[in-house]
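Asks: following is a predicted model, sequence given first.
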Amino acid sequence: MSNELLAKAVETNTTVIGGMSGSADPTTGIHVGSEGKGGLLNPEQSARFLDYMFDATVIGKVARTVRMKSDTTEIDRIGVGEKLMKLAAEADNTGANSAVQFSKISLTTKKLRLDWELSTESLEDNIEGADLEDHIARLMATQAGNDLEDVVLNGNTSLSTDALYKSFDGVVKIAKANGHVVAGAGAAVSRDIFNKALKAMPRKYKQRRPDLRFLSGSNLIQDYLYSTSQNIQNVNPQDIASSIIRGDQGSLGGPAGFIAPFAFGIPIVEVPLLKETQTGSYASPSGEHGDIHLTFPNNVVIGIKRDVTVYRFFWPKKDSIEYTMYTRIGTQIEQADAWVVVKDVKVAS
């Protein structure tokens, strides 16, 4: 659907500007106004545009999305702790009120842009002709979604030379700084790795065990599948039974994001953009490493500023069409205490 919207933007001549208030209505078509030389999207249609930017992603599909009216917003959290009840004695007024814990997390967006251009010669000489412009717009829309997911996961402000990653810290860096970190120490992915992750998760979150998910890169999942197929001792009958009882797990709708065999009854979700080329942080590391994450998928919060702008201009002196797309986005972990990372898991060569 994002492809259709960009194609409509092409037809309007110059500019598409939309606000982001309201909710998406899947039954509403994309309206392009004829006022001036641009088209105006109403708030619901703009919301759809942002939703579809994440349509081909994995984390963007399941994360909690916050539509922001300003560059920075605060998300309130509330908790009551655990083990609040106590033994009561007859005719005894020694009770103490339990405290409610309030806290906030800050979510800040950064302005990102995507630029591309097409020369008139490329449109004239290509086998697709004028349709090439729409084709390229569709490819760029898909890549925009991939890049946004990439920075949401792997953003790192200390990487000052990386044009994308330096925008803001992604959830991997936030989780390693504030969550529960388990040292993989260069071990290969196995049931032991998943077992350590589960044991590191605080027990109060295990009350929602059916909602937990392991998140892993593609190669580590492949290594795990290969190891279980090679050694029958690595197969967990409970996981086989879980697959049969629960039935087929529905796809998350992206090019990846399928659910691999369970690890101790918890599905493993493939997230291809999780880095698996990291250098180990243990003594004398060798080879490439990745991370295994355990959390609730909606623990990832993606904040989106409510203005999306796509510009299209024809430059006579260059004889080319130039596109510029802007968006503002940020990410945060709502509850870092409910996130476990097993780092330094070695990827088989």
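Replies: Structure received. Residues are numbered from 1 along each chain as shown.

Asks: CA only for contacts and neighbour counts going forward, please
Replies: Noted.

Asks: how far is stretch 49-58 from where the chain is centred?
Replies: Distance of stretch 49-58 from its chain centroid, counting by C-alpha atoms, centre = their mean, to the nearest Å, is 10 Å.

Asks: second structure follows, compare the two:
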Amino acid sequence: MALTIEQMVDAVVKRITITELGNTALHPEKAAQLIRELEVSTPMLGPTRRLDMKSDKRDIDRVGFAARLMNVAPAEGETIVTDTEPVFTSNQLSVVKAVGVVELGDEALEDNIEREGFEDTLIAMIGGQAGIDLEELYINGDTGSGDPYLALIDGWNKLAGTQLTGVASADFDPTLVEGMFEAMLVDLITNNPVFLRLRAQMKFWTSWKAENDYREVLRQRGTDLGDSVQTANRPLAYKGIPVIPVFNMPAGDTLMAHDDNLVYGIRRDIRLEPDRLPRSGRTDFVVTFRTDANYEQELALSMPSGTPASREEQAP
């Protein structure tokens, strides 16, 4: 006797989940697979720092020194003189629930559910889109937003400790994309030089528009570099710092930060539950993440706003 769709869905869910205290969560192996799908789905989630969370809160600890550690060696019999002590501070991750739904019609389920690897296909479908959506939340989250999803948390752009603006050319000329990059670099050099030791790890996480504007500036210079950025998908850099386009970055925003400073956390118990809707002829797979984003050190970066626009006068 052939299985009903309900029975087939139930069998699939039982193979990839575990049930504890009445809650259905992905099996740890499948949860790890889903996380891998998240990380490859967007430019930022793979390189930045993910923390696995066992509870709803986790500190992002940092230890530093307020002044010079080393000093002149004392004479024999004298005590060592030190002017500094370790400073222990932290930011915190405090998770919120984010829910997503994958809708599969009955025909699609019947055609695929018994095929080898269907569970992996389902995990890949969820991970690919969930990664894009979570990256959007981590970047653009703002508890004052009119978008209920983005209002779940304050994200990286909102939490950045250094905020520059191109409005009325206050910090840089908003028509010059190179001026925006330079303003961010100069701000770090001027106001937070201690973080210059991380320059080799820094990146400009920018919008596709700003990256395209910068590519246009280089094209107009009539050099071999200008030709190559026009005809090939060549990665860009400004003064040696990679310029990485991010689909979810708003057109007027850019983050200058090193990867490990951008932190997000996901609780290990990722829930996946089917919701059968026979009248609609489909089954919804509901996935629930508990997650948050923050910085290790919010001063070790710059975040400008103000949309650079391509102009002929950008090229020298």
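Replies: That came in fine, so what should we check first? The model shown is predicted, which means the values in this text are computed figures rather than measured ones.

Asks: what's the TM-score here?
Replies: TM-score for the superposed pair, counting by TM-score structural alignment, normalised by the length of the second structure: 0.76. Supporting figures: 279 aligned residues with a C-alpha RMSD of 3.4 Å.

Asks: hang on, isn't residue 160 of the second structure packed against residue 303?
Replies: Yes. Applying C-alpha atoms under 8 Å as the test, residue 160 of the second structure and residue 303 come out as touching, 6.2 Å apart.

Asks: quick one: residues contacting residue 117 of the first structure.
Replies: Residues near residue 117 of the first structure by C-alpha atoms under 8 Å, 6 or more residues apart in numbering: 320-323.

Asks: quick one: which of these sit in strands?
Replies: 320-323 (DSSP state E).

Asks: let's verify residue 154 of the second structure: helix, strand, or coil?
Replies: coil (DSSP: H, G, I helix; E, B strand; the rest coil).

Asks: touching, it and residue 141? I think so.
Replies: Yes. Contact criterion C-alpha under 8 Å: residue 154 of the second structure and residue 141 qualify, at 4.6 Å.

Asks: and residue 93 of the second structure, how many neighbours?
Replies: Residues near residue 93 of the second structure, counting by other C-alpha atoms under 10 Å, number 22.

Asks: residue in the first structure paired with it?
Replies: Taking TM-score structural alignment, the alignment pairs residue 93 of the second structure with residue 107 from the first structure.

Asks: its match against residue 329, yeah?
Replies: No. Counting by C-alpha under 8 Å, residue 107 of the first structure does not reach residue 329; the two are 9.4 Å apart.

Asks: coming back round to it: by contact count, what packs against the strand or helix carrying the match of residue 93 of the second structure?
Replies: Under the criterion of DSSP states H and E, residue 107 of the first structure resides in strand 101-108. Packing contacts for strand 101-108 of the first structure, counted by 3 or more C-alpha pairs under 8 Å, 6 or more residues apart in numbering; DSSP states H and E, involve strand 72-79, strand 320-333.

Asks: let me know the next secondary structure element after that strand.
Replies: Counting by DSSP H and E, what follows strand 101-108 of the first structure is strand 110-119.

Asks: report the angle between that following strand and strand 320-333.
Replies: Angle of strand 110-119 of the first structure versus strand 320-333, following axes from the mean of the first three to the mean of the last three C-alpha atoms, to 10 degrees, is 160 degrees.

Asks: so which residues of the stretch 1-150 of the first structure form helices?
Replies: With DSSP state H, counting those that start in this stretch as the criterion, the stretch 1-150 of the first structure has helices at 2-11, 43-53, 59-62, 120-125, 131-154.

Asks: between those, which gets nearest to residue 244 of the first structure?
Replies: Closest to residue 244 of the first structure of the helices of the stretch 1-150 of the first structure is helix 59-62 (C-alpha to C-alpha; 23.9 Å).

Asks: the second structure: matching residues for that closest one?
Replies: With TM-score structural alignment as the criterion, helix 59-62 of the first structure aligns to 44-47.

Asks: buried sites along that stretch?
Replies: Residues 44-46 are the ones in stretch 44-47 of the second structure that count as buried (16 or more other C-alpha atoms under 10 Å).

Asks: ok, stretch 103-111 of the second structure next?
Replies: In stretch 103-111 of the second structure, counting by 16+ other C-alpha under 10 Å, buried: 104, 106, 109.

Asks: who touches residue 298 of the first structure in this structure?
Replies: Listed by C-alpha under 8 Å, 6+ apart, the contact partners of residue 298 of the first structure are 62-64.

Asks: returning to that earlier point: shared neighbours of residue 107 and residue 329 of the first structure, anything?
Replies: In contact with both residue 107 of the first structure and residue 329: residue 303, using C-alpha under 8 Å, 6+ apart.

Asks: these two touch, right, residue 80 of the second structure and residue 74?
Replies: Yes. Contact criterion C-alpha under 8 Å: residue 80 of the second structure and residue 74 qualify, at 5.7 Å.

Asks: name the nearest residue to residue 170 of the first structure, sequence neighbours excluded.
Replies: The shortest distance from residue 170 of the first structure to any non-neighbouring residue, by C-alpha to C-alpha, 6 or more residues apart in numbering, is to residue 155 (4.1 Å).

Asks: just tell me what that neighbour corresponds to in the second structure.
Replies: So, by TM-score structural alignment, residue 155 of the first structure is matched to residue 141.

Asks: what sits against its match?
Replies: Neighbours of residue 141 of the second structure in contact, by C-alpha under 8 Å, 6+ apart: 149-158.

Asks: map residue 33 of the second structure onto the first structure.
Replies: That one, residue 33 of the second structure, aligns with residue 48 by TM-score structural alignment.

Asks: same check, this time on residue 103 of the second structure
Replies: So residue 103 of the second structure corresponds to residue 117, using TM-score structural alignment.

Asks: separation between the most far-flung residue of the first structure relative to its centre and residue 84 of the first structure?
Replies: In the first structure, counting by C-alpha atoms, centre = their mean, residue 91 sits farthest out from the average C-alpha position, at 54.9 Å. The gap separating residue 91 of the first structure from residue 84 of the first structure is 20 Å, by C-alpha to C-alpha, to the nearest Å.

Asks: cool, and residue 210 of the first structure?
Replies: 25 Å.

Asks: what's the answer for residue 308 of the first structure, then?
Replies: Taking C-alpha to C-alpha, one finds residue 308 of the first structure at 47 Å from residue 84 of the first structure.

Asks: more neighbours: which of these two?
Replies: residue 308 (20 against 10).

Asks: report the central residue of the first structure.
Replies: residue 59 (3.0 Å).
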